[in-house]
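Engineer: With the sequence up front, the predicted model follows.
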Amino acid sequence: MKLTKPSLSFWQILNMNVGFLGIQYSFGLQQTAINPIFLYLGAPEDMLPILNIAGPVTGLIIQPIIGAMSDKTWSPRWGRRKPYFLIGALMGSLCLFAFPHSPVLWFAVGLLWILDVGNNMAMEPYRAFVGDKLPEKQLSLGYQMQSLFVGAGILLANGSIVLFQYLFGGESVEEAGTIPQWLYYSFFIGAFLSLTTILWSVIKTPEIPPSDEELDEINKIKKLPFSKRILKPFMEIVEAIKEMPKFMWKIGAVYLFQWYALFIYWQFTTPLFKKTLDFTTSEAASQAAKMSLTYNTVTMIVALMLVPLTLKFGGKKIYAISLIGTAAALFSIPYISDPNLVLVPMIFFGIGWAAMMGIPYTMVSKIVPQERRGVYMGILNMMIVIPMFIQTLTFGPIYKYLLGDNAINAMLFAGVFFGIAALLAFRLNETKSVNVD
């Protein structure tokens, strides 16, 4: 019999999610600054998808393994999820500091691999951490609070890019093979936030000790031979997939189209503005940062507003409608020639991003067993990175041979995929929790 989880105050829930700020700042730099750096260092546009393969590959491998390991971890001093936060944050911090110093393309690509390992180590247990701490009635608030920090982190990252280019970019001419100095500062801030925000949450939020049954299972695993302990997380993942609720398979179908489309958007926003607004790479990167700045501001504003809406109308409806709005935003962007007006569709994108970053996690957390929450959150994140992996392998040729090397067509392609994701989201049937909180 599980103990009843106490309700937490608004500020306790906020404190436990502060670490997400640093993780998402790093993610914001990956969305907006990494691909321009690849372009600065000489990467051709049709190579951008494959150069971003680090994200899906590391997510596919790291997140479920870390989830399974954290389920079976307990230290009276360090806790269950916190050790993974700290190691991941330290790796991410070091990589962010080094990234703008990349002398050549292959060095930057290698750093992206290490950065993604660190971010995945920190992010996946964080999703389970919220489910561990909160009773079911507060799960929506907990995950939408994470959504708020998603918006805040990416907002700060992209705001810093716009600010530093304005302050230090000047009228400097782009130099082939060189990363502009003004871009360095955003990465240095990220290196600082990655570690300090995680430390804040670690210090402020104690973890709930495992039940006697869970502790017995953890101690049994500690007594296994080293080779069997290494294999245990993989066995946990396989077993969890075999017993996975049908609802998660349906979420996987939505994610296939949703995340394929998102990766296209992040990769091809800069090339799009070079074409539609006749911008240089720096100008296009700055415009892309303004887009991200706008939609993440909206995400911050609406994230907690979605809590009462999902309670009243159900997560499925709010989620699906938000995806329709996101599709509409992508359909309109290529046909707006004013750099200021092109920010307007980002209102709908921001609402969609707030829903994507909170609602699915709330729905899944309610239906998975407590003792497997980490591994199932890892599997849910596998459903994010598999579409990204497919996109990195397939979209380069699609872009070059089917879409005519045209970033406008790429954005419209992404809009169609968001529309399909919305239709599939309407098929989700929300299930009551099997947990006893």
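Structural biologist: Received it, and whenever you're ready, just let me know what you need.
Engineer: From here on, just use CA atoms for contacts and neighbour counts.
Structural biologist: Noted.
Engineer: which helix in this structure runs the most residues?
Structural biologist: helix 246-276 (DSSP state H).
Engineer: Could you give me the buried positions within that helix?
Structural biologist: 247-248, 251-276 (16 or more other CA atoms under 10 Å).
Engineer: what packs against that helix?
Structural biologist: Counting contacts by 3 or more CA pairs under 8 Å, 6 or more residues apart in numbering; DSSP states H and E, helix 246-276 packs against helix 19-32, helix 281-302, helix 359-367, helix 373-397, helix 407-425.
Engineer: any chance of those helices in CSV, with mean neighbour count and distance to I161 too?
Structural biologist: Formatted as CSV, the helices and strands packed on helix 246-276 follow (neighbours: other CA atoms under 10 Å; distance: least, CA to CA, whole Å):
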stretch, mean neighbour count, distance to I161
helix 19-32, 27, 9
helix 281-302, 24, 7
helix 359-367, 23, 29
helix 373-397, 24, 25
helix 407-425, 22, 23
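Engineer: A further structure is provided below for comparison with the first:
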Amino acid sequence: MSANNHISQELGQQSHTQKSNSSKNNNQQVQPQLNFWQIFNMCFGFLGIQFGFALQNANVSRIFQTLGAEIDDIPILWIAAPLTGLIVQPIIGYLSDNTWNFLGRRRPYFLIGAIFTTLSLFIMPHSPTLWIAAGMLWIMDASINIAMEPFRAFVGDNLPQNQRTQGYAMQSFFIGVGAVIASALPYILTNYFDVANTAPAGEIADSVRYAFYFGGAVLFLAVGWTVVSSKEYSPEELADFHQQETDQQQPLVENQRSVSQYRNGAMIWMAIGAIFTAIIVTQDLDKQLYILSLGIFAFGPLQLICSIKLANKNQQARSSLGLVFNVVDDLFHMPKAMRQLAVVQFFAWFALFAMWIYTTAAVTSYHYGSTDVVTQAYNDGADWVGMLFASYNGFAAIAAIIIPFLAKAVGIKFTHTINMFLGGIGLISFYFIKDPTQLWIPMIGVGFAWASILSVPYAMLSGVIPPKKMGVYMGIFNFFIVIPQLLAASILGLLLKIFFDGQPIYAVVLGGVFMMISGIAVLFVDQNKHTQ
């Protein structure tokens, strides 16, 4: 038995023989197995998407500091990325669930996202001021999210359940390969092509600019390859393929929320948000806390909209009440396993965001002894961070091959636990390793954690959500990636200032602790499809 088949069975595949026989008697169509090259082609676009994403992660803090940002301001400047994902991904998921045209269901969004991300990558390294760079980050991240979100649902659509882990692992492999090259590009350009990695104050180095140009071209070509080389099944074919899978799941809206529940929820969330905001204003607290208070408040009006739509539905089905209602309603009716996986994701992505926004500042100050962005020491450190990010993504590509076999030996959940502990120990060790040339060693653990984060939760999730809502639920799942990033952007700077004298190395250590908490949380996920 292959490792992937073992994992799929563990995720709950085909547990009711009687229903399976009934489906056969009704001439249900069996979804075809895809061969290696078909899976390769449908996942290849992720190489390009991750190319852009890795360039962003490894270089945006550097760009912000080059344009005059202080260390304390970096988290709030990064807020564009997670906030954009929070808004864009469920919308794109819902729209792609309900799209079918000559390009297909998910592919139109791949293409649109790729075009705008490519343009953003070309423009961002020419930002003349800090606020323009922050705005370009917003546009870039929105575009990446438009392209990225449907790729997760694409695997769920095109692969039968016993091949989905293989599909997500293939995505993780391309994520690793793309990110290795992208993260290392400025270093490679400087050390092998004699491209300058320094520039006058307020200007972005040529090594960064050329890396962004190259990344834009790679992203567009890779996504374009998936668009032209892959096919999609029609909604009717998907409904037929997934009928048995749907039959095995209980309806997610058995206990539907009423008008009064939505209205009361709206009042509660708005009241809490307003009180929190008032406290921030009156006590003159850190301005970054407004992200949390206004985010809490904003969930109130969304529920109020739902109560109004539901009250005026005039016998219409809930599914016909529009995008806002259905996304919020589906959020309240997630399967139990999805709610538990949300906790796993929360701690994992808080850790990742801490790593992404603070590693450059941590390594340049703690290991290279410089916080001055125009010095050679700072820029050498920043280049080395790019290589470290490249290395963890390279190890992630290797880990993506190993994970299915590890899961066969110890189980899917314990596999994730092992990987998250490896990543946590790796980040914590940044504090204890003084020689920056040795920092690639902890990146082995970070790479295993990254590959696991990108594959295991999605493989577990795809087995418990309705196939017809694959896109919207993958988008909602992104909430639990985005919310911890918003929280990190809101409080990490404040925590460093209050408890750690503003030293960014401690943000990396805190990220390691949160990774290990995530590894513990996955052990409590209930994978029974019938438990809602």
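Structural biologist: Sure thing, it's come through. Bear in mind the structure is a predicted one, so any value in this text is a computation, not a measurement.
Engineer: May I see the helices and strands packed on helix 246-276 of structure 1 organised as CSV, with distance to R127 of structure 1 added?
Structural biologist: What follows is those, written out as CSV (distance: least, CA to CA, whole Å):
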stretch, distance to R127 of structure 1
helix 19-32, 10
helix 281-302, 18
helix 359-367, 8
helix 373-397, 7
helix 407-425, 21
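Engineer: what's the closest of those helices to V342 of structure 1?
Structural biologist: Counting by CA to CA, V342 of structure 1 lies closest to helix 281-302 out of these; the figure is 8.0 Å.
Engineer: That closest one against structure 2, how far on average?
Structural biologist: Compared with structure 2 after fitting, helix 281-302 of structure 1 deviates on average by 1.2 Å (mean CA distance after the TM-score superposition for structure 1).
Engineer: Please work out how many residues are found near F192 of structure 1.
Structural biologist: F192 of structure 1: 18 surrounding residues under other CA atoms under 10 Å.
Engineer: Quick one: map it onto structure 2.
Structural biologist: Using TM-score structural alignment, the equivalent of F192 of structure 1 in structure 2 is A217.
Engineer: Hmm, T359 of structure 2 is touching V509, no?
Structural biologist: No - the criterion here is CA atoms under 8 Å, and T359 of structure 2 misses it with V509 at 10.3 Å.
Engineer: so what's L487 of structure 2 closest to, chain neighbours aside?
Structural biologist: In space, and not counting its chain neighbours, L487 of structure 2 is closest to L292: 6.9 Å by CA to CA, 6 or more residues apart in numbering.
Engineer: show me the contacts for that neighbour.
Structural biologist: L486, L487, S490 (CA atoms under 8 Å, 6 or more residues apart in numbering).
Engineer: Please tell me how far the residue opposite the second one in structure 1 once aligned sits from L256 of structure 1.
Structural biologist: L487 of structure 2 maps onto I390 in structure 1 when the alignment is built from TM-score structural alignment. When CA to CA, to the nearest Å is the yardstick, I390 of structure 1 and L256 of structure 1 sit 9 Å from each other.
Engineer: now K222 of structure 1
Structural biologist: Taken as CA to CA, the span from K222 of structure 1 to L256 of structure 1 is 37 Å.
Engineer: rewinding a little: mind telling me what element the spatially closest residue to the match of F192 of structure 1 that is not a sequence neighbour is part of?
Structural biologist: Nearest non-adjacent residue to A217 of structure 2, counting by CA to CA, 6+ apart: T118, 6.8 Å away. If you go by DSSP states H and E, T118 of structure 2 is part of helix 107-123.
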